[in-house]
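In: The sequence and its predicted three-dimensional model are supplied below.
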Amino acid sequence: MEVSELAPKEVKVTDSEIDEAVLLVDSMTTDDISGYQDEYRKGLEAVLEAKAEGRQPPEPTEEAEEPGGQVVDLMAALQESVRKAQAARGEDGGGAEVHELPTAKKKTAGKTAGKAPAKKTAKKTAAAKKPTRRQRGA
């Protein structure tokens, strides 16, 4: 394999696409970086300073985990939604219920335990076969 085969293919980009890309980058760029802090650098400097003074480096602080999302019982939410929709339509709600779908049961090998599956042997005669592309001269 040649190295040139791995090179990316040439892509044609229009002037309007370039202008849009420049506008996007400009919109995401800011000159005011006062709100950003390099926490990694601060921590590394604290460790280096402690080692230079011959004392134990500070323990790493674990960031507080954000609380996880709320767990919702989907079936209860669906039933509540159906109930509200029926109430909004003026129905009494006695006719529709949400049921779990039955799971598919595997077939047991009761009747067919000793039998081998039947083989289909469909043989085409030479006259019934379609000619291949090579045989047609294509």
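Out: Cool, got the structure.
In: all contacts plus neighbour counts: C-alpha atoms, from now on.
Out: OK.
In: Which helix runs longest in the chain?
Out: Secondary structure of the chain per DSSP state H: the longest helix is helix 74-89.
In: Enumerate the positions of that one that are buried.
Out: For helix 74-89, burial by neighbour count (16 or more other Cα atoms under 10 Å) applies to 82-83, 86.
In: out of the residues you listed, who's nearest Gly43?
Out: Set against Gly43, the nearest of the buried residues of helix 74-89 by Cα to Cα is Val82 (54.3 Å).
In: before we go on, here's another structure to hold up against the first:
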Amino acid sequence: MEAIAQIIEAKREEKPLPEAPEHEQPAAVLDLMAALQESVSKVKASRGEGEGPAEVHELPRPNKAAPRKQPAKKAAAKKASGRRPRSA
């Protein structure tokens, strides 16, 4: 908050802005893909799964097509009420 107050005060008095302090060490950058691959390989190893490609199986073909449903019937029209509409 003190740095913000210094910037505001410098702008009010039309002085140059104070310099921002330099960071001594850059932040560590994580390689997300490497972390994900490592996590997946640990899980596979704990399950006893091999590192080779997965087995691919053919899907069975359906014997018959499903019967088509009939479209829904339309609702019957409402009967007119005994009242007459109001005139404008």
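Out: Okay, I see it. Treat the numbers as computed from the prediction; the structure is a model and nothing was measured.
In: What would you report as the TM-score here?
Out: Here the TM-score for the pair of chains, by TM-score structural alignment, normalised by the length of the second structure, is 0.31; 58 aligned residues with a Cα RMSD of 4.6 Å.
In: and the longest helix along the second structure, what does it pack onto?
Out: In terms of residue count, the longest helix belonging to the second structure (DSSP H) is helix 32-47. For helix 32-47 of the second structure, there is no helix or strand it packs on, judged by 3 or more Cα pairs under 8 Å, 6 or more residues apart in numbering; DSSP states H and E.
In: for that helix, which positions count as buried?
Out: Buried residues in helix 32-47 of the second structure (16+ other Cα under 10 Å): none.
In: Let me see the contact set for Ser39 of the second structure.
Out: Neighbouring residues of Ser39 of the second structure by Cα atoms under 8 Å, 6 or more residues apart in numbering: there are none.
In: Please report how far it lies from Met33 of the second structure.
Out: The spacing between Ser39 of the second structure and Met33 of the second structure, counted by Cα to Cα, to the nearest Å, is 10 Å.
In: Then Glu9 of the second structure?
Out: Distance from Glu9 of the second structure to Met33 of the second structure, by Cα to Cα: 46 Å.
In: What helix or strand is Ile4 of the second structure located in?
Out: Under the criterion of DSSP states H and E, Ile4 of the second structure resides in helix 2-12.
In: check contacts around Ala21 of the first structure.
Out: Ala21 of the first structure neighbours (Cα under 8 Å, 6+ apart): none.
In: any idea which helix or strand comes after the helix or strand hosting it?
Out: Element membership for Ala21 of the first structure, per DSSP H and E: helix 15-28. Downstream of helix 15-28 of the first structure, the next assigned helix or strand under DSSP H and E is helix 39-52.
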